[in-house]
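[1] have a look at this prediction, sequence included:
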Amino acid sequence: MEFREHIKYRFFDLLIDKNISFSLYRLPGEREICLVLQTSDQSETFDSLSDLNNRKGFVIAPFQLSRETPIVLIQPDIVLTGEGIIFDFLYKSSFTNTQSSIFYKESKATTFDHYQKGYTKFHEALVDGAFKKLVLSRTFEISRNEQFSAGLSFQNACNKYPDNFIFLCNSPESGTWLGCSPEILVSGQNGNWTTDALAGTKKTSDINNNVIWDNKNRLEQQIVIEYMQEQLLKADIKSTYSEPKTIRSGNLAHLKSEFTFHIDDSSKIGNLLNLLHPSPAVCGFPKKEAFDFIIENEGYDRKYYSGFLGYLDVDNKTDLFVNLRCMQIFKDNLRLFAGGGILPSSELISEWKETEYKLQTILSIINE
């Protein structure tokens, strides 16, 4: 049975309304979507990345682990690939046999004044020499209208950003998250793994094919490269990495170097994640001190923004991505997240505009 596009992708809104644990995702460069559906009520939760050793499922990890934001593992009780198979299953199943019940209220966006106060704290710490880099982020909230569909917005993201990891996931423990990411945290199979050192941002309308990156953006990415090298060496992992290259993510361009390495015992992937996350790309450097500074001074809880998520299966293939361009979906509003790397040479207006550009990436997928 065929369904009109605006009908079938709304099946996922029904799953959210029933608060069923599931993840819908599409890997970069792929055409097929994948659905991971949990049949039990509660997902597994963990308070340590090492707890992910020998685990399998769709994982959602926060920026900062806490009782309110644990690591969530959606169990792969049902795993389906391809639109036809997925929608045929949902149409016949009992998961989507209820009507949506959504309520709305007004929300306000984060103000420039609030961002400016945070920027001043961060920049002063950098100028004083306490850090090489800090990542300052913010939220932007809009009210939901009656036409909003998480499922249709996921479909829009798939069409708009073919080279990104696209995801829509829900669980009682994590809430509902939708987004797209150009940054691999770890990806691999059969012992062969990759990770990205991604940083630096330019608006694509401002650049040609031959991108000229300024010193600020190059230094920002170099800090991530050096961190990745150091962390892998701590685990006695020999790696190689590519020269920085420009990649496109919607209307933005970034600098990326890809690390490749081999791990004999991939079952200990949680230990590796503990070394790499969070990287200076979303945190700063030195990492521990930057992390503590952000928690104390950023002014809000990032929750799962700038954490990571993806499918974990070390016996077959694992694909985990940094949760960069995303929104948290509530019954009455949508909370969007964006951030950027701050260096001593940074300028307030330039950094604010960068967050605006990044917010537009996710705003542009919201269905109307």
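    Alright, I've got the coordinates.

[2] from here on, contacts and neighbour counts on C-alpha atoms
    Will do.

[3] what ranges do the helices span in the stretch 101-250 of the chain?
    112-127, 150-160, 215-234 (DSSP state H, counting those that start in this stretch).

[4] quick one: the closest residue to residue 318 other than its chain neighbours from residue 251, how far?
    Leaving aside its chain neighbours, residue 318 sits nearest to residue 312 (4.7 Å; criterion: CA to CA, 6 or more residues apart in numbering). Residue 312 sits at a distance of 30 Å from residue 251 (criterion: CA to CA, to the nearest Å).

[5] most packed of the helices of the stretch 101-250 of the chain?
    helix 150-160 (a mean of 22; mean count of other CA atoms under 10 Å).

[6] all strands for the stretch 151-300 of the chain, in order.
    165-171, 175-181, 184-189, 192-203, 239-241, 245-249, 252-262, 284-285 (DSSP state E, counting those that start in this stretch).

[7] I'd like the ones you listed as TSV, with mean neighbour count and distance to residue 13 appended.
    Listed next are the strands of the stretch 151-300 of the chain as TSV, based on neighbours: other CA atoms under 10 Å; distance: least, CA to CA, whole Å:
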stretch	mean neighbour count	distance to residue 13
strand 165-171	26	10
strand 175-181	24	10
strand 184-189	22	27
strand 192-203	22	32
strand 239-241	15	41
strand 245-249	17	26
strand 252-262	20	29
strand 284-285	24	36
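
[8] what about versus this one:
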Amino acid sequence: MTDTEKLAHLLDKLLAKNCSFAVWALPGSNTPEILLTDQEDMIYPSQLNKLNGQEGFVFAPYHIEEDKPLVLLKPGIYQKGVESILSIDVDQLTMQKTAQQTQPKHIIIQKDDYLKSIETTIETISTSKLSKVIVSRLIPHARGDESLGSLYMQLLQQTPNAMVYLVNLPQAGLWMGATPEVLLKSEGKTIETVSLAGTQSRRSDSDYSWHTKEIEEQAFVSRYLLDVFYRFNIHPYTTQGPETLESGKVAHLMTSFRFAAKKLAHKLGDFVADLHPTPAVCGYPKSRADKFISKIEQHDRRYYTGYLGPWRLNESVRLFVNLRCMEITPENYVLYSGGGITSRSVPEDEWEETINKAGTLLSAIEAVQKK
């Protein structure tokens, strides 16, 4: 049995015992990390700024609510690297209780309904002060008897430039994803955040041309970040981009912003709370877009377009926006996929974009199911 197979088997055993854990690998790294904790040792802050002074792994929803809490896994067992993770004796871990909670209702809409919602969105943008809105939908795919551990390893192999994760939490459920979007990266003396928006299918020759619609869509996000910088008196800062970022089956426009970490020495939680949700997952202006989303989307986003990642582990913070993700139920993989709608959007193209974005996860599922 290879190390990859051994790690997949270990993850399956953790799930069989319903252990609370997060396993992840950072973009550009083939080194997985894992954090396990007892259910009693997890905390559910009402606001992100309550995390000041804490450390662990954060899993946050789109909006914090009683049935969708912000979760922090405290470091019970923390291991980095395949060899170290395989040293965990799962047989010594206690079987965890299944949380008593109402199963979320996943509302699946058909193509015609999605196209109508996009048409309504475009019309609203054309006649109001809205500039951009993210409209998402759910895509179900039936589960078989495949190993979720093997699926995670397949996803990790396919998307090396994404944050690839698997989490199992009593109050949030079972989630897996491969997200390319940095919300905040803090290491040493520098903090980085990213403006990422605009999507097209990945090209084999990496020769991309970007249209006005995608350029404008990404510019909304960059403008918003600068507004947040102004509120927190962040200057000077450096930028890199816009440039193309390839991830899975698609490519995006990305600009990176970097500034001195001392600017947020005691306000990192407040900064993230103000930053999220960015126009990349909500729209612009943010408050108007958020209200519109609550009316146009029939489903609950739950942890889709929230954020996740290690918080002050090894003296660093690596938070990622929860895109290219799916919630795993006993019967289905429920994929969440959306697109940025502007006045230049074409409804049929937006439908295809949601399919392309879901392709990152679907290709991994299909590869494992065919074995």
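    The structure has been received and is ready for your questions. Computed from a predicted model, the values in this text were never measured in an experiment.

[9] that older thread, take the strands of the stretch 151-300 of structure 1 and lay them out in a markdown table including distance to residue 122 of structure 1.
    Shown next, in a markdown table, are the strands of the stretch 151-300 of structure 1 (distance: least, CA to CA, whole Å):
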| stretch | distance to residue 122 of structure 1 |
| --- | --- |
| strand 165-171 | 30 |
| strand 175-181 | 25 |
| strand 184-189 | 25 |
| strand 192-203 | 18 |
| strand 239-241 | 30 |
| strand 245-249 | 27 |
| strand 252-262 | 22 |
| strand 284-285 | 11 |
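
[10] tell me which of the ones you listed sits nearest to residue 39 of structure 1.
    Across those, residue 39 of structure 1 has its closest neighbour in strand 165-171 (11.6 Å, CA to CA).

[11] what range in structure 2 matches the closest one?
    Taken onto structure 2 by TM-score structural alignment, strand 165-171 of structure 1 occupies residues 163-169 there.

[12] for that stretch, which outside residues touch it?
    Applying CA atoms under 8 Å, 6 or more residues apart in numbering, the contact partners of stretch 163-169 of structure 2 are 15, 18-27, 152, 155-156, 173-180, 320.

[13] give the contact list for the counterpart of residue 195 of structure 2 in structure 1.
    By TM-score structural alignment, residue 195 of structure 2 lines up with residue 197 in structure 1. Residues in contact with residue 197 of structure 1, defined by CA under 8 Å, 6+ apart, are 221, 224, 225, 228, 256, 257, 258, 259, 281.

[14] mind checking how far residue 197 of structure 1 is from residue 276 of structure 1?
    11 Å.

[15] closest one to residue 33 of structure 1 among the helices of the stretch 101-250 of structure 1?
    Nearest to residue 33 of structure 1 among the helices of the stretch 101-250 of structure 1 is helix 150-160 (8.9 Å), distances taken as CA to CA.

[16] quick one: the residue nearest to residue 318 of structure 1 and residue 273 touch, right?
    No. Counting by CA atoms under 8 Å, residue 312 of structure 1 sits too far from residue 273 to count as a contact (11.6 Å).

[17] which one of these two has more residues nearby?
    residue 312 (25 against 18; other CA atoms under 10 Å).

[18] what sits against the more buried one?
    Going by CA under 8 Å, 6+ apart, residue 312 of structure 1 touches 55, 56, 57, 58, 59, 318, 319, 320.
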